[in-house]
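Asks: Predicted structure and sequence below. I'll ask about it afterward.
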Amino acid sequence: MRYVIIGAGAVGGVIGGRLAGSGHEVVLVARGAHFEALREHGLRLRVPEGELTHRLPVVDGPAALGELRPDDVLVLAVKTQDSVAALQTWGPAPVAGGGTAAERLPLFCAQNGVEGRRLALRLFRRVYGVCVWLPSTYVEPGVVSAAGSPLTGILHLGRHPHGTDETARLVAADLEKSHFEAPVVADVARWEYAKLLSNLGNALEAVTGPVSDEAALALFRRVRAEGAAVLDAAGIAYASTEEQQAVRGDKVTLVPLDGAPRGGGSSWQSLTRGTGTIEADYLNGEIALLGRLHGVPTPLNELLQHLADTFARERRAAGSMPVAELMRRADEAVVNMR
């Protein structure tokens, strides 16, 4: 199989680099300065064993590949807000022997949140969910880092909306040879919704910086509890914290990397790169949506969604709002929702 990584940023770049390092054929898809750096200097992957450089084919769209191959596996790793454009670009791409990518090829959605899979299923026949537990960073063109050890990450795989098949097992086997644990599960959505609850803190981190002091941790617990109440009201199952901890254990422990300090998660990285967009609409916004559908107030998630969107749109510095100011706004939001 050949892996086409659509979005070679933090998650896609690390998955692509690790697969290439274990001998698998990989094509990276990128744009702008990242595309130029990858084409000129290769993918620089910083991991606990050092900096590895992978000279891989890099393209900015399917036209550069001509016809796709019947054995291609598409890995969608763009942020959810960029999914529609990517799906509409790659779905109609022709496949050797006839048909299109949307008709014939498997698409693995390695993304935060849950909306990307639903968007993909509108166009692609074979959609797979990937619950991404992969601490990784992309803030410099051409360079991605992953500090996890002994494993780089844990990636639960399954058909969307449910089930498993041989393709999922073959991809999992390749990932297992590439510094990942990759359980194939019939209920991948249950793991993705559990990860969604964890990702509700991404906006908090992006706005105020690392969630480390007690005030920030207390706020995150309130934000997560709000999200859990919404999922419960909607009847949506999610893996418990205890179940997640049992699976992860100490398999992905962060270690210091030379020249690659980890400043924050994916939303923090979006603000740091000044992209102008952020994924909060599909994380905190997913909870807000479900809350409105099921009659559960979500003032804290709505606040974080609004602040993250504002920071991205106005290109404010990541972590620049004092925690005390955010706490004040949070308390005010709760009072106003009553």
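Replies: Happy to help now that I have it.

Asks: all contacts plus neighbour counts: C-alpha atoms, from now on.
Replies: Fine.

Asks: can you pull out the strands in this structure?
Replies: 2-6, 25-29, 43-47, 50-54, 58-59, 72-76, 106-110, 126-133, 136-140, 143-146, 148-150, 153-159, 180-181, 252-254 (DSSP state E).

Asks: closest to Val223 out of these?
Replies: strand 126-133 (20.0 Å; C-alpha to C-alpha).

Asks: Going by contacts, tell me the helices and strands next to that closest one.
Replies: Under the contact definition 3 or more C-alpha pairs under 8 Å, 6 or more residues apart in numbering; DSSP states H and E, strand 126-133 sits against helix 101-104, strand 106-110, helix 115-121, strand 153-159, helix 188-199.

Asks: List the buried residues of it.
Replies: Within strand 126-133, the residues scored as buried using 16 or more other C-alpha atoms under 10 Å are 126-133.

Asks: got the strands of the chain as CSV, with distance to Arg292 columns?
Replies: Shown next, in CSV, are the strands of the chain (distance: least, C-alpha to C-alpha, whole Å):
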stretch, distance to Arg292
strand 2-6, 33
strand 25-29, 37
strand 43-47, 42
strand 50-54, 46
strand 58-59, 41
strand 72-76, 29
strand 106-110, 26
strand 126-133, 25
strand 136-140, 33
strand 143-146, 37
strand 148-150, 37
strand 153-159, 28
strand 180-181, 36
strand 252-254, 36
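
Asks: Would you mind saying which of the ones you listed lies nearest Ala216?
Replies: Here strand 252-254 is closest among the strands of the chain (C-alpha to C-alpha), at 21.2 Å.

Asks: what packs against that closest one?
Replies: Against strand 252-254 (3+ C-alpha pairs under 8 Å, 6+ apart) you get strand 148-150.

Asks: Distance from the strand it packs on to the middle of the chain?
Replies: 19 Å (C-alpha atoms, centre = their mean, to the nearest Å).

Asks: Can you say which of the helices and strands packed on strand 126-133 is nearest to Asp72?
Replies: Among the helices and strands packed on strand 126-133, if distance is taken as C-alpha to C-alpha, the winner is strand 106-110, at 7.8 Å.

Asks: Second structure for comparison follows:
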Amino acid sequence: MRFIVYGAGAIGGVLGARLAGAGKDVVLIARGAHLEAIRRDGLTVEAPSGRTVHPIKAAAHPAEIEWTQGDVALLAMKGMDTEAALRELAAVAPPETPIVCVQNGVANERAALRMFANVYGVCVMFPATHLEPGVVQAQSEPITGLLDLGRYPEGVDDTAEAIAAALRDATFESVPRPDIMRWKYTKLLMNLGNSIDALCGRDEDRSDVLARIREEGEAALAAAGITFTPWETDRERRGDLLQVKPINGQQRSGGSSWQSLARGTGSIEADYLNGEIVLLGRLHGVETPVNELARRLANQAARAGTPPGSFTPDRILELVH
């Protein structure tokens, strides 16, 4: 089994490095200065226990890879980039290739199923950071992350079991789950705060705006008839498995959306997080004004190059109509 990690940023980069470190065959697909640095110097992983460098094969495009029947594609890009990546994969990868969505949000799996028959969802609990070319950070040790997975839309098969076993070999917790989307919808509710994390930073008291966002999210899911794993069950699953520690004396600065603003990428994932709740609300008659405002402000900040922490939670609530 060879793992093709498409999107070698924070999640994909650490995931690929951990798999390679466990003796798995890995190819990364990256771009720009990050790809150049990986090809030139290897992929550097910074962790609380120190720094390692991994000489991993890296490609700029799926067409550069000679695909075989034993390949597994791990998607690790953000939701707004998924459909373009799938089109590129569909042009070169065998149609039976397992597509594993190691991504936040709940729209990636459906998009993949349009083009590939074997699609797997992963519930991603994985503190990682990517802010400079050729370098990714894994903030949790000894367990790097929780990556439970299952077939989409439901079920577990031999491929899911084999992928989970490989992930466990590579310092991850991974449980095959037939109802993986229930877990992913709980994670979606958690990720609704990503835009607030990016807009406001972590020094402000965000409890009021986060409560509003999640209340809207739960109401939209209920109206749509979508079930999610209860919060208590999710907390029990996570327990204290993730031990986030300083790297180079510094605490983790922010999550994936915060990193998008900090790196000035020009885009952010809010349409596939808050926007998912806005979509469900519009389809099922539920008002979601805080999620819509968070989605819109996050996109505006990304397009304008606004740095993270430029808003306050109170200001966001003042702007809600």
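Replies: Nice, thanks for sending it over. Please read these numbers as outputs of a predicted model, since none were measured by experiment.

Asks: Closest one to Arg104 of structure 1 out of the buried residues of strand 126-133 of structure 1, please.
Replies: Arg126 (7.7 Å).

Asks: Aligned counterpart of the closest one in structure 2, please.
Replies: In structure 2, Arg126 of structure 1 lines up with Asn118, judged by TM-score structural alignment.

Asks: repeat for Val185 of structure 1
Replies: Aligned partner of Val185 of structure 1 by TM-score structural alignment: Arg177.

Asks: Return the residues in contact with its match.
Replies: Applying C-alpha atoms under 8 Å, 6 or more residues apart in numbering to Arg177 of structure 2 gives the contacts 148-150, 155-156.

Asks: Throw those residues into a markdown table and include neighbour count and distance to Leu189 of structure 2, thanks.
Replies: Putting the contacts of Arg177 of structure 2 into a markdown table (neighbours: other C-alpha atoms under 10 Å; distance: C-alpha to C-alpha, whole Å) gives the following:
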| residue | neighbour count | distance to Leu189 of structure 2 |
| --- | --- | --- |
| Asp148 | 23 | 17 |
| Leu149 | 31 | 18 |
| Gly150 | 27 | 19 |
| Gly155 | 15 | 22 |
| Val156 | 17 | 24 |
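
Asks: Just flag the most distant two among the residues you listed.
Replies: Spanning the widest gap among those are Asp148 and Gly155, at 12.6 Å by C-alpha to C-alpha.

Asks: What is the neighbour count of the equivalent of Tyr238 of structure 1 over in structure 2?
Replies: Counting by TM-score structural alignment, Tyr238 of structure 1 corresponds to Phe228 in structure 2. Neighbours of Phe228 of structure 2 under the rule other C-alpha atoms under 10 Å: 21.

Asks: again, but for the one 5 residues further on
Replies: Burial of Thr233 of structure 2 is recorded as 11 neighbouring residues (other C-alpha under 10 Å).

Asks: Tell me the residue in structure 2 aligned with Arg44 of structure 1.
Replies: Checking TM-score structural alignment: Arg44 of structure 1 goes with Thr44.

Asks: typed the wrong thing, it's Pro92 of structure 1
Replies: Looks like Pro92 of structure 1 aligns to Ala91 there (TM-score structural alignment).

Asks: ok, the closest residue to that match other than its chain neighbours - how many residues close by?
Replies: Leaving aside its chain neighbours, Ala91 of structure 2 sits nearest to Ala63 (8.0 Å; criterion: C-alpha to C-alpha, 6 or more residues apart in numbering). Neighbour count of Ala63 of structure 2, defined by other C-alpha under 10 Å: 13.

Asks: again, but for Val320 of structure 2
Replies: Residues lying near Val320 of structure 2 (other C-alpha under 10 Å) number 12.

Asks: So it sits against Asn291, correct?
Replies: No. Taking C-alpha atoms under 8 Å as the definition, Val320 of structure 2 is not a contact partner of Asn291, at 9.5 Å.

Asks: Just give the closest residue to Pro186 of structure 2, not the sequence neighbours.
Replies: For residue 186 of structure 2 the amino acid is Thr, not Pro. Phe228 (5.4 Å).

Asks: quick one: stretch 139-156 of structure 2 to chain centroid distance?
Replies: With C-alpha atoms, centre = their mean, you get 11 Å for stretch 139-156 of structure 2.

Asks: now that stretch: which residue numbers in structure 1?
Replies: Against structure 1, stretch 139-156 of structure 2 falls on residues 147-164 (TM-score structural alignment).

Asks: buried stuff in the matching stretch?
Replies: So for stretch 147-164 of structure 1, counting by 16+ other C-alpha under 10 Å, buried means 147-149, 151-161, 164.

Asks: tell me the angle of the longest helix along structure 1 relative to helix 188-199?
Replies: Counting by DSSP state H, the longest helix found in structure 1 is helix 214-234. Helix 214-234 of structure 1 runs at 150 degrees relative to helix 188-199, counting by axes from the mean of the first three to the mean of the last three C-alpha atoms, to 10 degrees.

Asks: residues making contact with helix 214-234 of structure 1?
Replies: 197-198, 200-201, 204, 211, 237, 287, 290-291, 294, 296, 298, 300-301, 323, 327.

Asks: Next: stretch 139-158 of structure 2.
Replies: Against stretch 139-158 of structure 2 from outside (C-alpha under 8 Å, 6+ apart): 47-48, 102, 109, 118-129, 138, 160, 164, 167, 171-181, 238, 241-247, 252.

Asks: now that stretch, how far from the chain's geometric center?
Replies: Worked out by C-alpha atoms, centre = their mean, stretch 139-158 of structure 2 lies 12 Å from the chain centre.

Asks: Surely Ala270 of structure 2 and Leu297 touch.
Replies: No. Between Ala270 of structure 2 and Leu297 there is no contact under C-alpha under 8 Å: 9.2 Å.

Asks: When those two are compared, which one has more neighbours?
Replies: Per other C-alpha under 10 Å, whichever of Ala270 of structure 2 and Leu297 has more neighbours is Ala270, with 28 against 18.
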